[in-house]
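here are the coordinates; sequence isn't available:
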């Protein structure tokens, strides 16, 4: 890779999240800048941005992750990837602080993805910090879901038949009426470092409502995230739809073929029904951009 003088950072707070959260994205982007000044490492900068949003409490990630419908369980996914060969992810992990840092630790093992109890045991083995506190924000979001039970809106936007599957395969002790609320506000960051390397980091508290054990696109390489020699891409939205398009890798392929970044992101979003929340952020050698079909808090810092 050719050495460059500048850098580029783009972060998002999730498709469908309010733009009032832009300030959290701006803080996260600034944390990435501070990390670049220390390490000049694109991956560490992307992780620093995501850690900031995990700790914010408003985003559906880390300490702000949505509660499952039992009102007690939190299942989180996270992932990291860069062009130095580092790749790590966790899925359905419970009781840990900053799952993106756990994903980073997985990248140092012989594996790339750990899930569920195995991920929790790995966290304990390496002394990763625990986190079991439920905030008022999380409880309020859960109460909103409960109030909207028995609504007439499909369980997940764009998947009208999903309600039947929920009723048939529901794996909670409590019964299910058709829910109307879905959370998809994953957080993510993409970075081009001053040395020309690219990196991406993502974190999410999953979707609400969902079956216990549900995994979306966030920890799935090529779907929620991808980094290669020409750039880094992060997706947000309804994971069940995103994975069907291998969205991050598909958009990266267009970038690799020379398509202008704004056009590639627009084309990626246009693959989906407008009712399906979806957003993308990406950096290339010369560009940095964000695009979504819903409100999506985000921030961008480019140093030429």
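Noted; the coordinates are in hand. These numbers were taken from a predicted model, which means no experiment stands behind them.

hey, let's count contacts and neighbours off CA atoms from now on
Will do.

what's the longest helix in this protein?
helix 22-39 (DSSP state H).

now for that helix, which elements pack on it?
Contact here means 3 or more Cα pairs under 8 Å, 6 or more residues apart in numbering; DSSP states H and E; on that basis helix 22-39 packs against strand 7-12, helix 42-56, strand 298-303.

from the middle of its chain, how far away would it be?
17 Å (Cα atoms, centre = their mean, to the nearest Å).

next, the buried residues of that helix.
22, 24-33, 35-36 (16 or more other Cα atoms under 10 Å).

so what does the host helix or strand of residue 91 touch, helix or strand wise?
Per DSSP states H and E, residue 91 falls inside strand 87-93. Contacts defined by 3+ Cα pairs under 8 Å, 6+ apart place strand 87-93 against strand 76-82, helix 99-106, strand 113-115, helix 116-125.

that older thread, buried deepest among the helices and strands packed on helix 22-39, which one?
strand 7-12 (a mean of 31; mean count of other Cα atoms under 10 Å).

take a look at this one as well, against the first:
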């Protein structure tokens, strides 16, 4: 059995950009030491992507309609899970999610509570906003008839008049990783959300079974439109089918339910690994012989 680290940089990129995305993600995967702990490998890969403004996570996160940046992240190993929801002003949400799992009796912390928890542990205040995020928000708001509207009316117009694919194409969406080391599984995921979105919106990434899952059969991470992924509990469904047919076939069948909705997934099992998406998705891979 070979040890493996498998990454994705988000689904929804133009097919012409996949090769360059793969090159970058393979370089990231190659720089991560697999060691003995699959969670360390998965988290360390996500931290690198959170620190890179090219990805929609951490420093590269998109802005919400009000101009704020709220991020979600999660980690999972069989029997344990931790996540942060709508956390702000930290550099690496995935590290805070791991601390939720390892240092608290809880599985999820949200908003102000997640921020206060991070500060108690010494995570410094950090502003992840970039000019790219500001410009992207401006484009989103200018795409509706009344960009100065307030509250729900503004969001309704964004929902009905905005071509979401236009904004997903350069956002790189969620970032995620799955690992198998010496037969043990782990998963990690982080995202700045999707654009446009209301303050407080939560996607699939920090929801166990939706955007991330790890269990006795393997580890799975999803990327795409979070609301639809959450409704189908995509990662749980894939995990529960592992062993019934090839991993590739399972992923293809589950993604096939997403008609007109962008979705992708990466997964590892005891003897397989793979990915599947219905639109362009960058992938990184590192394989090593186990000890």
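Alright, I've got the coordinates. All figures in this text were calculated on a predicted structure; none of them were measured in a lab.

any chance you could compute the TM-score here?
TM-score of the superposed chains, computed with TM-score structural alignment, normalised by the length of structure 2, equals 0.88; 275 aligned residues with a Cα RMSD of 2.2 Å.

now the strand holding residue 91 of structure 1: which residue numbers in structure 2?
Aligning strand 87-93 of structure 1 against structure 2 (TM-score structural alignment) gives residues 81-87.

how far apart are that stretch and its match in structure 1?
Compared with structure 1 after the fit, stretch 81-87 of structure 2 shows a mean deviation of 0.5 Å (mean Cα distance after the TM-score superposition for structure 1).

for the stretch 151-300 of structure 1, which segments are assigned as strands?
Along the stretch 151-300 of structure 1, counting by DSSP state E, counting those that start in this stretch, strands occupy 187-192, 198-204, 225-228, 231-237, 278-284, 288-292, 298-303.

equivalent range in structure 2 for the fifth one?
By that I understand strand 278-284 of structure 1. Against structure 2, strand 278-284 of structure 1 falls on residues 263-269 (TM-score structural alignment).

returning to that earlier point: looking at the helices and strands packed on helix 22-39 of structure 1, which is closest to residue 202 of structure 1?
In terms of Cα to Cα, the element of the helices and strands packed on helix 22-39 of structure 1 nearest to residue 202 of structure 1 is helix 42-56, at 6.7 Å.

which strands or helices does that closest one pack on?
helix 22-39, strand 76-82, helix 99-106, strand 187-192, strand 198-204.

okay, these in JSON lines with distance to residue 245 of structure 1 next?
JSON lines is the format used below for these (distance: least, Cα to Cα, whole Å):
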{"stretch": "helix 22-39", "distance to residue 245 of structure 1": "27"}
{"stretch": "strand 76-82", "distance to residue 245 of structure 1": "19"}
{"stretch": "helix 99-106", "distance to residue 245 of structure 1": "24"}
{"stretch": "strand 187-192", "distance to residue 245 of structure 1": "19"}
{"stretch": "strand 198-204", "distance to residue 245 of structure 1": "18"}
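
quick one: closest of these to residue 222 of structure 1.
strand 76-82 (10.5 Å).

just the angle between the closest one and helix 42-56, please?
Counting by axes from the mean of the first three to the mean of the last three Cα atoms, to 10 degrees, strand 76-82 of structure 1 lies at 160 degrees to helix 42-56.

what lies in contact with strand 76-82 of structure 1?
42-43, 47, 61-62, 65, 86-94, 99-100, 103-104, 197-206, 215, 218-220, 225-228 (Cα atoms under 8 Å, 6 or more residues apart in numbering).

any buried residues in that strand, and which?
For strand 76-82 of structure 1, using 16+ other Cα under 10 Å, the buried residues are 76, 77, 78, 79, 80, 81, 82.

stretch 216-225 of structure 1 too?
In stretch 216-225 of structure 1, counting by 16+ other Cα under 10 Å, buried: 216, 217, 218, 219, 220, 221, 222, 223, 224, 225.

for residue 203 of structure 1, see how far away the fifth one is.
To residue 203 of structure 1, residue 220 of structure 1 is 12 Å away according to Cα to Cα, to the nearest Å.

and what of the first one?
As judged by Cα to Cα, residue 216 of structure 1 and residue 203 of structure 1 stand 11 Å apart.

the aligned residue in structure 2 for residue 229 of structure 1 - how many residues pack around it?
Alignment note: residue 229 of structure 1 maps to residue 216 in structure 2; criterion TM-score structural alignment. Residue 216 of structure 2 sits with 16 neighbouring residues when counted by other Cα atoms under 10 Å.

and the helices and strands packed on helix 22-39 of structure 1 as a markdown table, adding distance to residue 192 of structure 1?
What follows is these, written out as a markdown table (distance: least, Cα to Cα, whole Å):
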| stretch | distance to residue 192 of structure 1 |
| --- | --- |
| strand 7-12 | 5 |
| helix 42-56 | 6 |
| strand 298-303 | 9 |
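
out of those, nearest to residue 251 of structure 1?
Nearest of the helices and strands packed on helix 22-39 of structure 1 (Cα to Cα): strand 7-12, 15.9 Å.

what span of structure 2 lines up against that closest one?
Strand 7-12 of structure 1 maps onto residues 3-8 of structure 2, going by TM-score structural alignment.
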